[in-house]
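**Student:** Quick one, fold the following:
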Amino acid sequence: MTTNRQDFDQCTASVLRLLYERFPNEVDVMIEDLTEDKELNDNYFATMRFLRRENLIYYQELDFSNFKRTVLTAKALSILDTTPDDIDTNLAQQLIDSNKIAIIVQNIIKLAA
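**Tutor:** Predicted coordinates:
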């Protein structure tokens, strides 16, 4: 069983990766598409709302568990394009390539503050 924080990290990584790869196109993000485990739906729903409150994503409408026309904000894009001093690739590429999702998400949230 995973913790809420692990669920948050996994959802954040999935959403940011999806939106970065599709940027600047708007995407309908459905919670059911992010996880097969229905028990995680509440945590993933809360994560999406958190990302919006922190101005990392924008969605035009919420229809049940479908976040319609979701896109990265300029703030999120700037953070994801950041290349940490000790690493050769930007944070977005690390999300795409890495299994160390928790560390990368923590860096993203820290930069968003």
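**Student:** Going by C-alpha atoms from here, please, whenever you check contacts or count neighbours.
**Tutor:** OK.
**Student:** which residues in this structure form strands?
**Tutor:** For the chain, the strands defined by DSSP state E occupy 27-30, 57-58, 61-63, 66-72.
**Student:** To residue 96, which of those strands lies closest?
**Tutor:** strand 66-72 (15.7 Å; C-alpha to C-alpha).
**Student:** In a markdown table, list the strands of the chain along with distance to residue 50.
**Tutor:** As requested, those are exported to a markdown table (distance: least, C-alpha to C-alpha, whole Å):
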| stretch | distance to residue 50 |
| --- | --- |
| strand 27-30 | 15 |
| strand 57-58 | 9 |
| strand 61-63 | 14 |
| strand 66-72 | 13 |
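**Student:** Following up with a second sequence; could you model it the same way so I can compare the two?
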Amino acid sequence: MAHPPSSLLNPRRKRAGLPPDAGCRSDSQGLLPGPPSAYRRLAAALVLRAVLDARDEGPLLAAPARRWLLDGGLHWAEQLDIPSERVVRWAAGLEPLPWEQLELSLFED
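**Tutor:** Model (predicted):
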């Protein structure tokens, strides 16, 4: 399966005539091998998976995904040039989880 070009993740790069990886932060600690585009694909995959999980009807999956999105996920979204306010607004628009089920997921080990 082919990955979308980086310009799809940030159309401003394409309009500005910049190469797909221009201005991307590379992994300065050497934890992620490969070019910055690989780092962006990883960030996109993490954020997309969390978004899909946050929309799940089961609170055992949705509650932790929502917490992650509003905590560490904001950093990953910013790596994709997605404003954190946009992520917060999107999460606020999700249907609330039933409290009885959500309570169980909060105390799960």
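**Student:** Do you know the score for how well these two fit?
**Tutor:** Scored against TM-score structural alignment, normalised by the length of the second structure, the superposed chains reach a TM-score of 0.32; 51 aligned residues with a C-alpha RMSD of 3.9 Å.
**Student:** sorry, back to before: include distance to residue 96 of the first structure and mean neighbour count when you put the strands of the first structure into a markdown table, please.
**Tutor:** Formatted as a markdown table, those follow (distance: least, C-alpha to C-alpha, whole Å; neighbours: other C-alpha atoms under 10 Å):
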| stretch | distance to residue 96 of the first structure | mean neighbour count |
| --- | --- | --- |
| strand 27-30 | 18 | 18 |
| strand 57-58 | 18 | 21 |
| strand 61-63 | 26 | 12 |
| strand 66-72 | 16 | 21 |
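**Student:** To residue 95 of the first structure, which of the ones you listed lies closest?
**Tutor:** The nearest among the strands of the first structure, by C-alpha to C-alpha, is strand 66-72 at 14.7 Å.
**Student:** For the residue nearest to residue 84 of the second structure when sequence neighbours are not counted, give its distance to residue 46 of the second structure.
**Tutor:** Leaving aside its sequence neighbours, residue 84 of the second structure sits nearest to residue 74 (C-alpha to C-alpha, 6 or more residues apart in numbering; 5.7 Å). From residue 74 of the second structure across to residue 46 of the second structure, the span is 11 Å (C-alpha to C-alpha, to the nearest Å).
**Student:** okay, those two: which has more neighbours?
**Tutor:** Each of residue 74 of the second structure and residue 46 has its neighbours counted (other C-alpha atoms under 10 Å); residue 74 has more, 20 against 15.
**Student:** Tell me the spacing between the more buried one and residue 50 of the second structure.
**Tutor:** Look at residue 74 of the second structure and residue 50 of the second structure: by C-alpha to C-alpha, they are 11 Å apart.
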